[in-house]
Structure formats: structure tokens, C-alpha cells
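Enquirer: fold the following and give me the result.
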Amino acid sequence: MSEPRKLEVLRAIVEDYVHSREPVGSKALVERHHLGVSSATIRNDMALLEEEGLIAAPHTSAGRIPTDKGYRLFVDRISEVKPLSPAERRAIHSLLAGPDDVEDILERTVRLLSQLTNQVAVVQYPHISRARVRHIEFVLLAPRQVLVVLIADTGKVEQGVVQSGADTSDEDLMTLRSRFLGSIAGSQLDLMPQVLPSVVALCPPGLRGLAGTLAHGLERLADRSRDERMVMAGTANLARSNVDFPLSIGPVLEALEEQVVMLRLLSDMAEDPRGVTVSIGRENPYDGLSEASVVATGYGPDSSAKIGILGPTRMDYPSTMAAVRAVARYLSRILGG
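Expert: As a prediction, this is how the structure comes out:
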């Protein structure tokens, strides 16, 4: 069997199985696809695909279904991720347009991606520690109480209250805000501990005590943001795919509930040249996801945070990959990445 025909037969089996959920036989392939060969030849081709571990026979069925290895070859040979339809692009634009509050944007994003793919959608919060300072504010709440606000270029806002230890004026805070902002605007947040002491040293002597307190508050805000979180939507879609998890859907739900598992998996997924990465079945390091696939890509200023979907290995990979990549690009644009 030639390599092009092998890939064509495998593609037909994957597409039919994804569509019908039923094992695929040689007769059905000949009837549904223009493969240009007889049913007997297709049977021989399927036997060779089975020998290579690309398809398998479930139980005593005469039909065949793709294996993890078969899905992997299919995904790797997708020449390009197909574009979304105009209607899908309009839906993304309209649903993600609106207020630029990061939490609201991420909530709308995962709901949208879940609707587009009929899978569970997940998105990591932007890695603010890898982002840069866009703006800071010092707001006097009481003579000795100051609200410190840190805004990153990802749009994420962190804030906290510090006790100044002595009566403070709005004028003093305005002076220090100008000094701090002039020195740290555009600086990486994970470098704040190294940058802030030199800023304090350059402040007027009479304000250095207050400056040190404010610098400590900013450092705490940057450190707090390192706690990784994710937003999720569409868990109900797993229930509708219950037959795709013949062993148990429980471990998949547990992996989603224990966010650290998904966060680690997303962080470890490297992006491929098509701008989207797929981890199939037993390729997932967590045993509970051995019957699931994860499709993900990066977004934001340095693409360090990930957005993606989780679903059964029997999924429409080309459409899912297209949706994940398109939504990630819109999200990056909205967040200024």
C-alpha cells in the first residue's frame, strides 16, 4: 500500500468514526469515499493499518476504529488547520467584544470555546509574573492607610492595603507614584524584587520609609499573582460523551477538579509549527486522561499562558484545532498581546 493511500484510508476511517461513533468497515469506506479501489483492496489496506497499530477492532466487531497512534498520525499529517466559517468568526468577535476586565473576558472566552467545540474548555490566567508593569496607583484611604494598585500589560489588576506607620498626604503619594512609575513602568513583574530597592534609594530622604513600605506592597502583589489559576466551562459536554469513556469518566472529572493536574499539563505542552498542540490518549502524563485528548495553544504577550479544550480521543481534530487557535488569537488581541 502506498503512503498516500494509507493516509487517505486512515483519514476516511477517522472521519467516519468521529461522525458516526460506530466502527468502520471496508464496505462503508468504499460507499462513502472515492478511494478509487475495490472493497477487497480496502480490506487489505485496513489489515496493514491494523498491523501497524493505527486502527483496531473493538470486541468482535467487523469494523475498525482509530487507535491513539492512528489519531496521532492523522493529526500530524493535517497539512493545515482549516479556517473557521464567517459565522464562527462573527460569533467570536461579538461574544468577546465588550468590557476589558480580564476575569470577565476569560469567563466569556471559555464559554465560547466550549460552545464552538462541544468540549470542555479551559484557560489559564495570564502569567502576570512574566508580564510587565503598565501602571500603578497609590490611593490614600486614611491618614496611615494606602491602597496599592498594580496593573499589568495583560490587563490583570492586583490590589492591597498597606499601613504606612505615619500620617501620609496625597501630595507625598503623588510624588512617590511618579518616582515609582517612572522607574518601573515596562519592567517585568518577576524582576520587581531586584528593581524596587534602587527605586526606594532614589526617593527623597524624608519619604524613603514610606517608599519602602509601598515597594514591599508592590512586591507582595507581584508575588501573589504567581498563584496559577484556570477558568473552565462545558463540563456537561463530558456527560454527553460518556460512551467515549468506556472505562470511566470519573478520572477525567477528577483531573479537571484538581486544577493542578490540568495546569501542569497545559504548561508542559509545547507549541508546534501550526500554532496549536494536541496530546492524545496515553500521551497524556496523567493516567486519568488516557482516554482523552487535549488541544491547546498559548495566548498573551509571550504565549506563556494556555487555552484549550479537553474531550474524548474521538473528536473532530481539524475543527477543534481551528477553534482553539482562532479564539486564542482573538483573546491575545483583546488583552493587547
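
Enquirer: C-alpha from now on. contacts and neighbour counts both.
Expert: OK.

Enquirer: in stretch 159-174, what's buried?
Expert: Gln159, Val161, Val162, Gln163, Ser164, Thr168, Leu173 (16 or more other Cα atoms under 10 Å).

Enquirer: please disregard the earlier target; I meant stretch 180-199.
Expert: Across stretch 180-199, burial judged by 16+ other Cα under 10 Å covers 180-181, 184-185, 187-190, 192-193, 195-196, 199.

Enquirer: sitting in strands, which of those do you find?
Expert: Among these, DSSP state E puts none in strands.

Enquirer: before we move on, the earlier item: and of the buried residues of stretch 159-174, the nearest to Tyr299?
Expert: Gln159 (24.0 Å; Cα to Cα).

Enquirer: and for stretch 64-80, what's in contact with it?
Expert: When contacts are defined by Cα atoms under 8 Å, 6 or more residues apart in numbering, stretch 64-80 is touched by residues 7, 10-11, 13-14, 17, 22-25, 53-58, 274, 278, 280-282, 313, 317-318.

Enquirer: measure the residue lying farthest from the centre of the chain to Leu176 for me?
Expert: Computed with Cα atoms, centre = their mean, the residue of the chain farthest from its C-alpha average is Gly206, at 47.4 Å. Separation of Gly206 from Leu176 (Cα to Cα, to the nearest Å): 11 Å.

Enquirer: another for comparison:
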Amino acid sequence: MVSERGLQVLRAIVQDYVETHEPVGSRSIVDRHSFGVSAATIRNDMALLEDEELITAPHTSSGRVPTDKGYRVFVDHLAQLRPLTVAQRTAIESFLTAPADLDDLMVRTVRVLTQLTGQVALAQYPSFARARLTHIELVALAPNRLLIVLVTDAGGVSQRMAPLPVDVDETDMALLRARLSALITQRAVSDAADRLQALLAADEHSDDLALRALAAIIIEELGEFRQERLVMAGAATLARREQDFRGSIHPLLEAIEEQVTLLRLMSEMEADSHGLAASIGTENASFGLGEASIVASNYAAPSGMARVGVMGPTRMDYPSNLAAARAVARYLSRMLDEDEASR
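Expert: So this is what the prediction gives:
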């Protein structure tokens, strides 16, 4: 069992190692922190921390560095979130104010978060699986080609080109819009897709070729609405921080490329009572990301909770990164709430 002072020594080791990149020794702790005890006493505390596998000695150095287990204890019991500066809060507000649409808002979110933290920023899109379709619009581009626009109450907007097997005029298009609107608007995304599938099955031999073509395309688009999506920024920071990783960064680059692994990891992380979550080093080994840590904060969207966070080396500034993720998440929640209220 680690004593209270032992935990404070662990805090000092984590903070100093993150700041200096160098193993931390007992003399350094005495000089930099006000423990009021001798270096010999600190060495005893460090020996106990090493017995608990919370710190370790790299190579033959007399100093110690935190283990993944040590970082976990630090995050769970010791880390206090550092308040953001006025400049940082101003940056968040200026970056996220007046986005053109949801896609623009999500891109701005990860851009500001990677600027605040210097890490790879990740943001889950709000889930549209439970969203309701509020509007469908058809725009004529040519007699046999339309633009389909779908809008949900969660802020999702989809635009899809629709080639038709027959020509349609304004009257035909108005009838198509009215029939499709009656079928799918004010319906959940999944329900709308089911109703269109039923239409195609029931009218299998219908000569309304335009309606069938539009229904098939909208079903595909609604399938996209139900897929989880992730937006990222700052991948180049991995190359600049490669020396901070104990092994290869290639698994991280592959995860960024494929996204599926990161989406699953982001979804499975367990949040605390404040909506904050951290997955550290070896805890991510089953995802092939044992060299990285991810910290995240929940944000509220009309269709449910999603997460925004950062990924980087285990030797990261957890209090600052968690604080940045939480601040960006809160502002993102507010933006989405205001957008919902204005509808």
C-alpha cells in the first residue's frame, strides 16, 4: 500500500519527467519540491513505488520514470486539471464560433484541440442513428439528374447526386418530393430506411422508375448516416514526438489511416463521473496501440453523447490535455445545443 507521501512523490516524478524528459532522482525531487524531508527518505519512498511497479529505472540510470501503471494511478488519484488560460479559452471560442455546418464545426474542433495540446486530436461525430429526418429537398441539375438533400434534427446534412433512368420535369419532381417526404420526414433514420425498403419491396414491378431510383439512393445515404465517423487533426505531431515513444509509431499511423480501431477504442473507454476518460499505454495493447495514451471528454449532442480527445505518447501532460479536451467538449456541446434550439 502506497503512503500519501509516496503518492505525492509519484506526482512529482510524473510531472518532472513530462517536463524534463529525463529520469527523476531523489535529489532532484528534494530540490524542486517542498517535501520537507531528506533525499534518503525520498529514496525510501521511491523504492516502495518501484516495488508497486509504479516507477522503474531505465537502463542503469539512478533516476526513475513512471510506468504505465504509475501513470494510471496518477490520472485516477493525483491529477488535478489545470485551468485553461484566458488566451486558450479565447482560442477555443474564436475557432468554434459561426461554423458553416456540422462538418466545419468538427474540423474546427480537432484543429483547435491539436493546437492547444500538441497531440493528435480526435472527435467522434454525433451519432445520427437515433436522429430524425426533418427535411428532404430535390434540386434539378438536369432532366435526368437531381441533387438529394437530407437534413436531420441532430444537425446532419447530406447531399447526394442522383442519376435517374428517366427525365423528370418540375411537376414530376414536386410529386416525388411530396411522396418521399411523407414516407421519411419526422422519422428516425433507421425507420426511414426500413420504410423505403418496404416501398421497394411492395412496388417491385412499379413503372415509377424515378421514385425507385431515388429510394434506393436515399437508403444508401441513410446507411452512411448510421455509420460512426471520426475526424482527426495533428497526425504530423507523431513524427515530431517519435522519440517519446518506446517503440514504433507505425501502429498509430495505421490506426489513424483506418480509423475503425480508434472509433472502437474511443467508444469503449470508461468515463468517470465528470465525463472524462483515459486509456494508457498497455491498456490499449489489444487495439495494437500499446505505445500510446488517449484522453477524452464526453460532449452532448441532440442525438446522444460522443467524445472528443487527444492521442499521444504515454509521457504526456495528462492534467493539461484532459482540461483542454473538457473545455473543447463543453464549448462543442453548447454550440450543438444552440444550433438545436435555433431549428
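
Enquirer: TM-score for the pair, please.
Expert: Remark: TM-score between the superposed chains equals 0.86 [TM-score structural alignment, normalised by the length of the first structure]; 333 aligned residues with a Cα RMSD of 3.0 Å.

Enquirer: need the buried residues of stretch 180-199 of the first structure in a markdown table (columns: distance to Glu257 of the first structure).
Expert: Listed next are these as a markdown table, based on distance: Cα to Cα, whole Å:
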| residue | distance to Glu257 of the first structure |
| --- | --- |
| Phe180 | 40 |
| Leu181 | 40 |
| Ile184 | 38 |
| Ala185 | 37 |
| Ser187 | 35 |
| Gln188 | 31 |
| Leu189 | 29 |
| Asp190 | 28 |
| Met192 | 33 |
| Pro193 | 33 |
| Val195 | 38 |
| Leu196 | 38 |
| Val199 | 42 |
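
Enquirer: could you identify the most distant pair in the buried residues of stretch 159-174 of the first structure?
Expert: The widest separation within these (Cα to Cα) is 18.7 Å, between Gln159 and Thr168.

Enquirer: of the contacts of stretch 64-80 of the first structure, select the buried ones using a PyMOL command.
Expert: Buried members of the contacts of stretch 64-80 of the first structure, defined by 16+ other Cα under 10 Å, are picked up in PyMOL with:
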select buried, resi 7+10+11+13+14+17+23+24+25+54+55+56+278+280+281+282+313+317+318
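
Enquirer: the contacts of stretch 64-80 of the first structure in strands, which ones?
Expert: Counting by DSSP E, those contribute Ile55, Ala56, Val278, Ile280 to strands.

Enquirer: buried residues in the longest helix along the second structure?
Expert: Criterion DSSP state H: the longest helix present in the second structure is helix 318-341. Within helix 318-341 of the second structure, the residues that count as buried by 16+ other Cα under 10 Å are 318-329, 331-333, 335-336, 339.

Enquirer: returning to what we had before: would a markdown table of the buried residues of stretch 159-174 of the first structure with distance to Asp268 of the first structure and secondary structure be doable?
Expert: Formatted as a markdown table, these follow (distance: Cα to Cα, whole Å; DSSP: H, G, I helix; E, B strand; the rest coil):
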| residue | distance to Asp268 of the first structure | secondary structure |
| --- | --- | --- |
| Gln159 | 30 | strand |
| Val161 | 35 | strand |
| Val162 | 37 | strand |
| Gln163 | 40 | strand |
| Ser164 | 42 | coil |
| Thr168 | 47 | coil |
| Leu173 | 42 | helix |
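
Enquirer: output those as CSV; include the columns distance to Glu258 of the first structure.
Expert: Converted to CSV, these look like this (distance: Cα to Cα, whole Å):
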residue, distance to Glu258 of the first structure
Gln159, 27
Val161, 31
Val162, 33
Gln163, 36
Ser164, 39
Thr168, 45
Leu173, 42
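
Enquirer: elements contacting the longest helix of the second structure?
Expert: helix 86-96, helix 102-117, strand 292-301, strand 304-313 (3 or more Cα pairs under 8 Å, 6 or more residues apart in numbering; DSSP states H and E).

Enquirer: what residues does whichever helix or strand comes after the second one touch?
Expert: Under the assignment DSSP states H and E, the closest C-terminal helix or strand after helix 102-117 of the second structure is strand 120-124. Strand 120-124 of the second structure has contacts (Cα under 8 Å, 6+ apart) with 106, 109-111, 113-114, 228-235, 237-238, 263, 306-312.

Enquirer: mean offset of the following helix or strand past strand 120-124 of the second structure relative to the first structure (after superposition)
Expert: Once strand 120-124 of the second structure ends, the next helix or strand along the chain (criterion: DSSP H and E) is strand 132-142. When the first structure is superposed, strand 132-142 of the second structure averages 2.4 Å from its matched positions, counting by mean Cα distance after the TM-score superposition for the first structure.
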